[in-house]
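Visitor: Sequence unavailable; structure follows:
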């Protein structure tokens, strides 16, 4: 009896699975929204913003009728910007500290896509949170204001609020860029705080230096916090300067972070 050898099976290989950008965005949303640090950061941002807005609204009766209502809502940005920047930094440095970045880059080898997805997600999360914060702050400060929002004049109402949302998203991207570039949580936070908080103080000190140092004082308006102030000033006439400056500050660390991400191993 002759045994018939079975014909060898041809090896079949499943096509390589490529993670779509939509799936990458979804995974980044899941990661950021399941972190306790994210909710703590957003909670602190909300508490600071609404609390400071209430204090300013209560004191605005003594400021006279010329104090715009929009300033009551956007003024806390000079404090909450730090929390936004730190959130952006820890979103990525946390992955480096735990080693999760290796799993992320294994699932999606296109490193530029990973950086872009994280940038989109953190910016959207911060922007959505800021919208909610502004809505609550407008509602709770309304009884304290002598003159409320004039919604018929967008330059005095809607435009500063929208640009305040954009500014908070930009601060988050600055922190994210430093996170990709430096990788260390402490280092990225230090760089973010330095750019957003320390540099304005340093530049302002030169106002005592006389006319020879005025160029440095004038250059302070090109720092992120002052650019945001130009953007969110009701009826401001330097929106282009503020917008270009803030966009440059948000993009520069991200571009440098992208270069570092491509050049170095995870």
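Guide: Done, it's in. Owing to the predicted nature of the structure, the values given are computational and were not obtained by experimental measurement.
Visitor: from here on, contacts and neighbour counts on C-alpha atoms
Guide: Will do.
Visitor: where do the helices sit along this structure?
Guide: Ranges of helices in the chain, per DSSP state H, are 21-33, 36-59, 69-74, 77-98, 100-107, 111-141, 158-182, 185-193, 199-205, 214-219, 224-232, 239-263.
Visitor: Which other helices and strands does the last one contact?
Guide: Read it as helix 239-263. In terms of contacts (3 or more C-alpha pairs under 8 Å, 6 or more residues apart in numbering; DSSP states H and E), helix 239-263 is packed against helix 111-141, helix 158-182, helix 224-232.
Visitor: Can you redo these as CSV, where the extra columns are mean neighbour count and distance to residue 90?
Guide: As requested, these are exported to CSV (neighbours: other C-alpha atoms under 10 Å; distance: least, C-alpha to C-alpha, whole Å):
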stretch, mean neighbour count, distance to residue 90
helix 111-141, 19, 11
helix 158-182, 27, 7
helix 224-232, 26, 19
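Visitor: Included below, for side-by-side comparison, is a second structure:
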């Protein structure tokens, strides 16, 4: 007599089994792009970028369009950071993080896939909004863009995209560490927005607080401003500063994810 057996199911019982990284990345991109909060965030960032760039060029009597695009990052960085935070904490709020880790128990892989998905989406959105801002501001500006000199146009724009990705990943790192939406957003806003204001207040205190001002150069926003300065100068120090923030926060978040229950 022939014995019928049920088909074998593929299960992942340890941290060494699970889907490939590319499959995990596709899954994270799908989740990000199907959330309304993602498109609201990207839409607000694009609108701010267009409005601020156009306002700068109009108010400065034909200001340099590239500078207008880069100046808008002082505001859109908060949107990028918040998006990075809620992309992580949203799963903890709904409990979906448990389903994610059940489907793929490789926690470090999941965290890296989430981070890369956020980086790709924010980078693409920043590049598109920058091009749209230029399309609006170049025709109304009396200052021609110096495309022939990479340090005056192309390079600052490319570095601006990288800086925006770094801001988003800083929010991602806080999301992985704190796991609470309000807490992660507060920490992100504190580092990206409040801390530079506090440093500027210390600068009013004279030379006795100069060490605080010097440390302020290593804040993400200060590093981003130095990185995208026109003409582009020494990019090594600000680039390493942003990289250190991202690696420290995301790396710490991955360690927390691996050691704590979801």
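Guide: In hand now; what should we look at? Worth saying up front: this structure is predicted, and the values here are computed from it rather than measured.
Visitor: between the helices of structure 1, which one is nearest to residue 14 of structure 1?
Guide: Comparison of the helices of structure 1 against residue 14 of structure 1 by C-alpha to C-alpha identifies helix 100-107 as nearest, at 16.1 Å.
Visitor: and that closest one, which stretch of structure 2?
Guide: Aligned by TM-score structural alignment, helix 100-107 of structure 1 falls on residues 96-103 of structure 2.
Visitor: and that stretch, how far from structure 1 on average?
Guide: Superposing on structure 1 and averaging over aligned pairs (mean C-alpha distance after the TM-score superposition for structure 1), stretch 96-103 of structure 2 comes out at 0.3 Å.
Visitor: which residues are contacting that stretch?
Guide: The contact list for stretch 96-103 of structure 2, computed with C-alpha atoms under 8 Å, 6 or more residues apart in numbering, reads 12, 18-19, 91, 107, 110, 262.
Visitor: Of the residues you listed, just say which sits nearest to residue 150 of structure 2.
Guide: Nearest to residue 150 of structure 2 among those, counting by C-alpha to C-alpha, is residue 110 at 36.9 Å.
Visitor: ok, the closest one to residue 89 of structure 2 distance?
Guide: 14 Å (C-alpha to C-alpha, to the nearest Å).
Visitor: Can you tell me, leaving aside adjacent residues, what's nearest to the equivalent of residue 182 of structure 1 over in structure 2?
Guide: Under the alignment (TM-score structural alignment), residue 182 of structure 1 maps onto residue 178 of structure 2. Among residues not flanking residue 178 of structure 2 along the chain, residue 184 sits closest, at 5.8 Å (C-alpha to C-alpha, 6 or more residues apart in numbering).
Visitor: Count residues in the vicinity of that neighbour, would you?
Guide: As a burial measure, residue 184 of structure 2 scores 27 neighbours (other C-alpha atoms under 10 Å).
Visitor: got the contact list for it?
Guide: So residue 184 of structure 2 contacts 85-86, 89, 171, 174-175, 178 (C-alpha under 8 Å, 6+ apart).
Visitor: Likewise for residue 87 of structure 1?
Guide: 37-38, 41, 172, 175-176.
Visitor: Tell me which residue of structure 2 matches up with it.
Guide: Counting by TM-score structural alignment, residue 87 of structure 1 corresponds to residue 83 in structure 2.
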